[in-house]
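*Asks:* Using only what follows, build the 3D model:
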Amino acid sequence: MKTTNKEIRSHCAVNYGVEIFGDRWSLLIIRDIVFTGKKTYGEFMKSEEGIATNVLASRLAFLEQQGVLARAPSPDDGRKDLYTLTEKGLDLIPVMLNIVLWSAKHDSKSYVLHRKEWVDRLSQNPVEVSEEVKALVRNGGCMFPDGKQ
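*Replies:* Sure, this is the predicted structure:
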């Protein structure tokens, strides 16, 4: 995926979303930030899906260019950059949570099934849970700091 300004194919709302965050890797990067609190290139590389380094670099640059991610030097180690969700990126949290609900319903091996209480609460109060998760991530937190979704 090029990280230069590309033209949006149409102004259909579904198409815009697909072009910005609809590829597999972009959603997994966002997932890693929201659910497990990953913030650095090295942390993203450790995800179980095994993203290639060139693909990760391209997706991070694209998401930053699109205003979904912000990048800043780590205050602890200037050689590392920290990636966080912008307000535009935080607005993807309800999308991610709906994907979680869909997967919990249709994937009998989904990791999230180990968090039945949380899934039940999400399905009963999706707006409330989405706002809580947005606030948590906005303040530097994540859903599952133990790293297990």
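
*Asks:* For the rest of this, base every contact and every neighbour count on C-alpha atoms.
*Replies:* Fine.

*Asks:* In this structure, mark out all the helices, start to finish.
*Replies:* 13-21, 24-36, 41-45, 53-65, 87-90, 93-106, 116-124, 126-138 (DSSP state H).

*Asks:* Of all those helices, which one is nearest residue 78?
*Replies:* Among the helices of the chain, the nearest to residue 78 by CA to CA is helix 41-45 (13.3 Å).

*Asks:* For that closest one, name the packing helices and strands.
*Replies:* helix 53-65 (3 or more CA pairs under 8 Å, 6 or more residues apart in numbering; DSSP states H and E).

*Asks:* gap between the helix it packs on and the chain center?
*Replies:* 13 Å (CA atoms, centre = their mean, to the nearest Å).

*Asks:* if we can go back for a sec, now the helices of the chain in TSV, with mean neighbour count and distance to residue 73?
*Replies:* Output for the helices of the chain, formatted as TSV (neighbours: other CA atoms under 10 Å; distance: least, CA to CA, whole Å):
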stretch	mean neighbour count	distance to residue 73
helix 13-21	13	24
helix 24-36	20	16
helix 41-45	16	12
helix 53-65	17	14
helix 87-90	17	19
helix 93-106	16	24
helix 116-124	14	34
helix 126-138	17	17
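
*Asks:* Could you also give me the structure for this second sequence? I'd like to compare it with the first:
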Amino acid sequence: MPQRSSCPISNVLDLVGDKWSLLVLRDLIFFGKSTYSELQTSDERMATNILSSRLEQLERDGLISKRADANDKRRKVYALTQAGKDMLPLLLEMIVWSSKYAPDTNLPKQLLNRLKNDREKVISELMEKMAD
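*Replies:* From the prediction side, this is the model:
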């Protein structure tokens, strides 16, 4: 995707500046979802055409990869690339921000407490988990 400007914030927004892309990354990172049908079961109930479009865009932008499932070649499995995994700190910061300014949402309290005590350790552990 061509960049609209040389601003780093604009660059990130060009990649994931819509609600749905971040939610796909959230589901891959935090909930271990990896197939189209699993991603469709998210609480937000993304329309099928939007989900397909976002998966294609995230793959083109190098944030996820797609391969055939080893057990069922008709089914595709989505995985985070390193660039996608590197979105983890950004998503964690969004959770922290939400805890401060939208505290009535479904916040992962245990994760928030751990982030307050040792953010780098949490990031390291989640990155390790994604490497498995």
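
*Asks:* Overlay the chains and give the TM-score.
*Replies:* Once the chains are overlaid, their TM-score stands at 0.94 when taken by TM-score structural alignment, normalised by the length of the second structure; 132 aligned residues with a CA RMSD of 1.2 Å.

*Asks:* Of the helices of the first structure, which is nearest residue 77 of the first structure?
*Replies:* helix 41-45 (12.9 Å).

*Asks:* how much does that closest one stray from the second structure?
*Replies:* Overlaying the second structure shows helix 41-45 of the first structure at a mean distance of 0.8 Å from the equivalent residues (mean CA distance after the TM-score superposition for the first structure).

*Asks:* which residues touch that helix?
*Replies:* Helix 41-45 of the first structure is contacted from outside by 29, 32, 38, 51-53, 56, 80-82, using CA atoms under 8 Å, 6 or more residues apart in numbering.

*Asks:* Could you dump the helices of the first structure into CSV with distance to residue 72 of the first structure added?
*Replies:* Shown next, in CSV, are those (distance: least, CA to CA, whole Å):
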stretch, distance to residue 72 of the first structure
helix 13-21, 21
helix 24-36, 15
helix 41-45, 12
helix 53-65, 11
helix 87-90, 15
helix 93-106, 21
helix 116-124, 32
helix 126-138, 15
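
*Asks:* Same list, the contacts of helix 41-45 of the first structure, but as a markdown table with distance to residue 128 of the first structure please.
*Replies:* Output for the contacts of helix 41-45 of the first structure, formatted as a markdown table (distance: CA to CA, whole Å):
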| residue | distance to residue 128 of the first structure |
| --- | --- |
| 29 | 23 |
| 32 | 21 |
| 38 | 24 |
| 51 | 32 |
| 52 | 36 |
| 53 | 36 |
| 56 | 32 |
| 80 | 34 |
| 81 | 31 |
| 82 | 28 |
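
*Asks:* Please name the nearest non-neighbouring residue to the aligned partner of residue 105 of the second structure in the first structure.
*Replies:* The alignment partner of residue 105 of the second structure in the first structure, by TM-score structural alignment, is residue 110. Nearest in space to residue 110 of the first structure, with sequence neighbours left out and distances taken as CA to CA, 6 or more residues apart in numbering, is residue 104 at 6.1 Å.

*Asks:* Check the gap between that neighbour and residue 28 of the first structure for me.
*Replies:* 17 Å (CA to CA, to the nearest Å).

*Asks:* doesn't residue 99 make contact with the match of residue 105 of the second structure?
*Replies:* No: in this structure residue 110 of the first structure lies outside contact range of residue 99 using CA atoms under 8 Å: 11.5 Å.

*Asks:* quick one: contacts for the residue nearest to the spatial centre of the first structure?
*Replies:* Closest residue to the average C-alpha location of the first structure: residue 30 at 1.2 Å, with CA atoms, centre = their mean. When contacts are counted by CA under 8 Å, 6+ apart, residue 30 of the first structure touches 85, 89.
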